[in-house]
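Colleague: pasted the sequence and its predicted model underneath.
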Amino acid sequence: MRLRIDLAYDGGDFRGWAAQPGLRTVQGELTTALTTVLRLPEEAQVTCAGRTDSGVHARGQVVHVDVDPEVSKTAARQVTQLEVLARRLNGFLPRDVRVRRVTEAPAGFDARFAALWRRYAYRIVDDPARVDPLTRNHVLSWPRALDVAAMDQAAGTLVGLHDFAAFCKKREGATTIRTLLDFGWTRAEDGMLVGHVRADAFCHSMVRALVGCMIAVGEGRKEAGWAAEILTGLRRDPNVVVVPAHGLTLEEVAYPEDAALAARVELTSARRSGTEVEG
């Protein structure tokens, strides 16, 4: 059977999601926990909705894992008591990773390819008087005031289906064409700037490059139309700074109704074969 795991983590002490030999990763911790708690004879194979980069956080990561209850009595017992399984996983996992829930995935579900969209948030404080040392690992402290209206205007020019090569770290054989569904900036009552960006998928470093572009506009160094000019360049622009990872959080992943899952997987697999989504 296939299990869906909704996951949250503080990415500060991880070298990203993807397992890497000798490095601490979210995938590595979750795989070890599943394999141990379910007493599986082989290492659990997990698939996530978005392979977040080193230092990126998540509140709404989604993962799937296939478990054969016949393999072990422990697995057979716990896959029928998924709330207990979630508690046991949290008892094994380090405190910077939390399983929010475990459910049996519907037929056709795939955490990566069935996703309709991913939503990230990037948080910035641009007033030294409002910098909170308690949130320093999750919010970017920026030394100069930013014009949120100009940033929001610039962000709006990038919405739609485009080739985001100018904002991505190119990978061999991977497409940089993405559909940006929403991108906007607001200033909260406490003065924090929050950029929300939602897309069908993101290529490597794309979100942080987009934010870097918006900061240049917010400081007044560039006009709002500069973002669209960069987009048409179709190659990585050295003037676009990739901001630090710690201000970025994967907030939510959305999926279609159960009946439409298989069709979504087929469509996405064909369109993104060989590509990766990132944080």
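Modeller: Good, I have the coordinates.
Colleague: contacts, neighbours, all on C-alpha from now
Modeller: Will do.
Colleague: ranges for the strands of the stretch 101-250 of the chain?
Modeller: 117-125, 140-141, 160-163, 177-187, 193-199, 248-254 (DSSP state E, counting those that start in this stretch).
Colleague: and those: which comes nearest Ala76?
Modeller: Counting by C-alpha to C-alpha, Ala76 lies closest to strand 248-254 out of these; the figure is 28.6 Å.
Colleague: please compare the first structure with the one that follows:
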Amino acid sequence: MPRIRLDLAYDGTFFSGWAAQPGLRTVEGVLAAALATVLREPVRLTVAGRTDAGVHAAAQVVHLDVSPEAWIALPGRSERRPETALLTRLAGVLAREAQESLPLTPRGAGDVVVTGARIVPDAFDARFGALSRRYTYRIADADAPRDPARRATVLWLPDRLDVQAMEASTAPLLGEHDFLSYCKPRQGATTIRTLRTLTWRRAAGGPDAGLVVLSVVADAFCHSMVRSLVGAGLAVGQGRKPVSWPGELLGARTRDGAAPVAPPHGLTLEEVVYPDDDDLAARAERARATRRLTC
């Protein structure tokens, strides 16, 4: 069976997270239903990052296995490649679903867009094969411009944040640690993660000019970890906690007095990085050996 990698982006505002849940509109549920309609067979999706309700993605990755018959049948009588036919047909199905679920949606504009589709080696695993994930959190504080068109993707705060103090608080968090104080642990899951970069800055230019922006990269993130890192940074930036507090909280390794969880809508999954094809199987096996039931 061909294994297919899909790259997608979505506005998480009106989704109850990634994972399918009975009676709720979720990204997985909407995408799986659209794929089943187009392929005419049920699908099982494996995702790189299981985002929470209200969290967005600019570069999410999933994989699925498709029967050869369904894959070959995608172009119909056209001369399009199956990948192109899949993208075109998914765009229409996803746009119609959004218009039916969200009456104010502009015609043809869905809140999930599949940006790429291609056959990958059988060893490719969207979840366990990833080398790293990168998230961004955007904040408009008292010194930042406020764009109403971006209010669903930027946290607005009335305070003036001390970005220098926020950046100074990050050093103890880098590297491999038990992030229990920053996670909502799941049964059977490890909370040990390797945080590769964590930076707070006030953007000097580009579309984020003036905003306070967190950029964080890790091998993987446990449940609510990024939003808890944001919450700890905000406590420092607002003067409610000293610069040393995020590191002290990490060392406590307890849910007592854990970091506050920031609102979801400022958070976006920006990038997922994978190894070269020759290293896919080895990477996935190592990840499975060290993590269970992780985000």
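Modeller: Noted; the coordinates are in hand. Predicted model only: the values in this text are computed from it and were never measured.
Colleague: still on that earlier bit, nearest to Arg95 of structure 1, out of the strands of the stretch 101-250 of structure 1?
Modeller: Closest among the strands of the stretch 101-250 of structure 1, using C-alpha to C-alpha: strand 248-254, at 17.3 Å.
Colleague: the closest one aligns to what range in structure 2?
Modeller: On structure 2, the counterpart of strand 248-254 of structure 1 by TM-score structural alignment is residues 267-273.
Colleague: the matching stretch vs structure 1, mean deviation?
Modeller: Superposed on structure 1, stretch 267-273 of structure 2 shows a mean distance to its aligned partners of 0.3 Å (mean C-alpha distance after the TM-score superposition for structure 1).
Colleague: chain center to that stretch: distance?
Modeller: Centre-to-centre, stretch 267-273 of structure 2 and its host chain are 5 Å apart (C-alpha atoms, centre = their mean, to the nearest Å).
Colleague: possible to save the strands of the stretch 101-250 of structure 1 as a markdown table with distance to Thr32 of structure 1 and mean neighbour count?
Modeller: What follows is these, written out as a markdown table (distance: least, C-alpha to C-alpha, whole Å; neighbours: other C-alpha atoms under 10 Å):
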| stretch | distance to Thr32 of structure 1 | mean neighbour count |
| --- | --- | --- |
| strand 117-125 | 26 | 22 |
| strand 140-141 | 32 | 22 |
| strand 160-163 | 37 | 15 |
| strand 177-187 | 33 | 19 |
| strand 193-199 | 31 | 21 |
| strand 248-254 | 22 | 22 |
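Colleague: now distance to Val242 of structure 1 too, for those strands, in TSV please.
Modeller: Below are these laid out as TSV (distance: least, C-alpha to C-alpha, whole Å):
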stretch	distance to Val242 of structure 1
strand 117-125	12
strand 140-141	12
strand 160-163	18
strand 177-187	17
strand 193-199	15
strand 248-254	12
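Colleague: so which of these gets nearest Thr74 of structure 1?
Modeller: strand 248-254 (30.1 Å).
Colleague: tilt between that closest one and strand 193-199?
Modeller: Strand 248-254 of structure 1 and strand 193-199 are oriented at 40 degrees to each other (axes from the mean of the first three to the mean of the last three C-alpha atoms, to 10 degrees).
Colleague: give me the contacts around strand 248-254 of structure 1.
Modeller: Outside strand 248-254 of structure 1, the residues that touch it by C-alpha atoms under 8 Å, 6 or more residues apart in numbering are 49, 52, 56-62, 115-123, 138-139, 208, 279.
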